[in-house]
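>>> Here you go, sequence then predicted model.
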Amino acid sequence: MCIDNLRGQFGSKLVLLEILSFHDQDWENYMEHMEDYDDLRSELATSLGEVDQSISQMKRFQSHTRMNIVRDWYVIQSNNKYISYYSLVQCFVIVICSLSQVYMLRRFFRTVPVTPNSKPRA
């Protein structure tokens, strides 16, 4: 045992010395308890290994599910663009058809206010 007195040369020091001793019977009881704890520790390690394996399997499943969700999102986006484009095209076709029908009907029922001799029609 070495006690350094360099910093406290003029002060007093208190040294606490504790000596523990075991009787043989106490030591054997202690070792038996430790063996029980070793069994418990090994069972706990096995259980924790199974939990870790289950968690890693769950993480793989969640990752796979996230990838499917992202893929589905891109499919939905693509379908939305496709539907929007063709809806716009159909709107233009409807407007063009409507205008052509109006033009054809006006042309069909068009009457000339004058006769071929340039006389007003009565």
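Yes, it's here.
>>> Only C-alpha atoms from now on, for both contacts and neighbour counts.
Fine.
>>> Spatially central residue for the chain, please.
Arg66 (6.0 Å; Cα atoms, centre = their mean).
>>> can you pull the contacts of Ala45?
Ala45 makes no contacts at all, as judged by Cα atoms under 8 Å, 6 or more residues apart in numbering.
>>> returning to what we had before: determine how far the host helix or strand of the residue nearest to the centre of the chain lies from the middle of the whole chain.
Assigned by DSSP states H and E, Arg66 falls within helix 24-108. In terms of Cα atoms, centre = their mean, to the nearest Å, the centre of helix 24-108 is set 7 Å apart from its chain centre.
>>> what's the neighbour count on Tyr30?
Close neighbours of Tyr30, defined as other Cα atoms under 10 Å, add up to 13.
>>> A further structure is provided below for comparison with the first:
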Amino acid sequence: MTKIVLFLNVIFSILWPEGWAEVVLGTETDEFDFDGLPGAQHEFKIEVGAGKEECFYQKIVAGGKLHISFEVIYGGDTRINAYLRNPVNPGYIDSVEYQGVGTLMHHAQFTGPYAICLDNTMSRMASKLVYVFLVTYVEEEWSKYRQEIEEVELTVSNFTVSIQNVHESVKDALVHQAQSRMHVIKDWYLITGNNSYIQTWSICQCVVVIMCSGIQVFFVRRLFRGTNVTPTAKPRA
């Protein structure tokens, strides 16, 4: 299945070299991988049959850098040959011979599909499973991408600080509103208490005034009260 996918990728890159353009950070480019990064990164395992050579291809732009690491996981003596070829020169531009672990590195001078080949022709009986990690990138594009990411992070940081300031202001406003409510409640209880106090004392004072008025009328009338007969029951003159 891995071989079929790699073969289809090679065919599509050759037949439609401009068909895989991707919009990244507002710019349409075919020099970026589909993960949105300025380059490509792949890791996979591939089985190389006994006495066979397996090649896969990665498109690289001029000025890009290629780094390939591999390790034979199992099979035979766990050693294999690895070669790197550019799209112009039919010969190998870098190679690792008969190693279980190795690295291929190259600074691309030409744009096109570079071939990475794993050679197991020295082993006639045992197939080998190889783990491959591949990274390719353009240093200038990567620096630009990193700078844009840092600017985005700075903008996000500033936005976060602004949101925190707004949150603190909202919290202060809520505290102020709570204090205002407490003051309103305190004033309401104070006014209600004063109203009850004034009403009670007003009623008491009214009762006292009425009682005093009644007593005064009673005693004033007693001062002017007289009888028509004397104590001996004789008419007064």
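Yep, that arrived. Note that the structure is a prediction, hence the values are computed from the model and not measured.
>>> Just tell me what the residue nearest to the centre of the first structure corresponds to in the second structure.
When the second structure is aligned by TM-score structural alignment, Arg66 of the first structure is paired with Arg181.
>>> quick one: its match from Leu174 of the second structure, how far?
For Arg181 of the second structure, the distance to Leu174 of the second structure equals 10 Å [Cα to Cα, to the nearest Å].
>>> Also Ile4 of the second structure?
64 Å.
>>> What of His67 of the second structure?
From His67 of the second structure to Leu174 of the second structure the distance is 58 Å (Cα to Cα).
>>> what about those two, which has more around it?
His67 (15 against 12).
>>> quick one: that one and Tyr114 touch, right?
No - His67 of the second structure sits out of contact with Tyr114 when judged by Cα atoms under 8 Å, with a separation of 11.9 Å.
>>> what about the alignment partner in the second structure of Thr46 of the first structure, how many residues close to it?
Aligned against the second structure by TM-score structural alignment, Thr46 of the first structure finds its counterpart in Val161. Other residues within reach of Val161 of the second structure, judged by other Cα under 10 Å, total 12.
>>> The residue mapped onto Pro116 of the first structure from the second structure and Val48 of the second structure, how far apart?
Counting by TM-score structural alignment, Pro116 of the first structure lines up with Pro231 in the second structure. With distances taken as Cα to Cα, Pro231 of the second structure is found 154 Å from Val48 of the second structure.
>>> Between the two, which is the more surrounded one?
Val48 (21 against 9).
>>> surely the more buried one meets Leu129?
Yes - using Cα under 8 Å, Val48 of the second structure is in contact with Leu129, at 6.3 Å.
>>> ok, now which ones touch Asn158 of the second structure?
By Cα under 8 Å, 6+ apart, Asn158 of the second structure has no neighbours at all.
>>> How much space separates the equivalent of Arg221 of the second structure over in the first structure from Leu99 of the first structure?
Counting by TM-score structural alignment, Arg221 of the second structure lines up with Arg106 in the first structure. To Leu99 of the first structure, Arg106 of the first structure is 11 Å away according to Cα to Cα.
>>> and what of Glu18 of the first structure?
Relative to Leu99 of the first structure, and taking Cα to Cα, Glu18 of the first structure is found at 108 Å.
>>> In the first structure, what stretch matches the helix or strand hosting Leu134 of the second structure?
Assigned by DSSP H and E, Leu134 of the second structure belongs to strand 128-138. Alignment note (TM-score structural alignment): strand 128-138 of the second structure is unmatched in the first structure.
>>> what packs against that strand?
Judged by 3 or more Cα pairs under 8 Å, 6 or more residues apart in numbering; DSSP states H and E, strand 128-138 of the second structure is in contact with strand 39-48, strand 64-74.
>>> Next SSE downstream of the longest one?
Read that as strand 64-74 of the second structure. Sequence-wise, the next helix or strand downstream of strand 64-74 of the second structure (DSSP H and E) is strand 80-85.
>>> So which bit of the first structure is that following strand matched to?
Using TM-score structural alignment, strand 80-85 of the second structure lines up with nothing in the first structure.
>>> Could you list every helix and strand in contact with the next helix or strand after that strand?
As assigned by DSSP H and E, the chain's next helix or strand after strand 80-85 of the second structure is strand 94-99. Identification of packing neighbours for strand 94-99 of the second structure by 3+ Cα pairs under 8 Å, 6+ apart yields strand 80-85, strand 101-107.
>>> would you turn these into TSV with distance to Asp30 of the second structure and mean neighbour count?
Output for these, formatted as TSV (distance: least, Cα to Cα, whole Å; neighbours: other Cα atoms under 10 Å):
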stretch	distance to Asp30 of the second structure	mean neighbour count
strand 80-85	21	22
strand 101-107	19	17
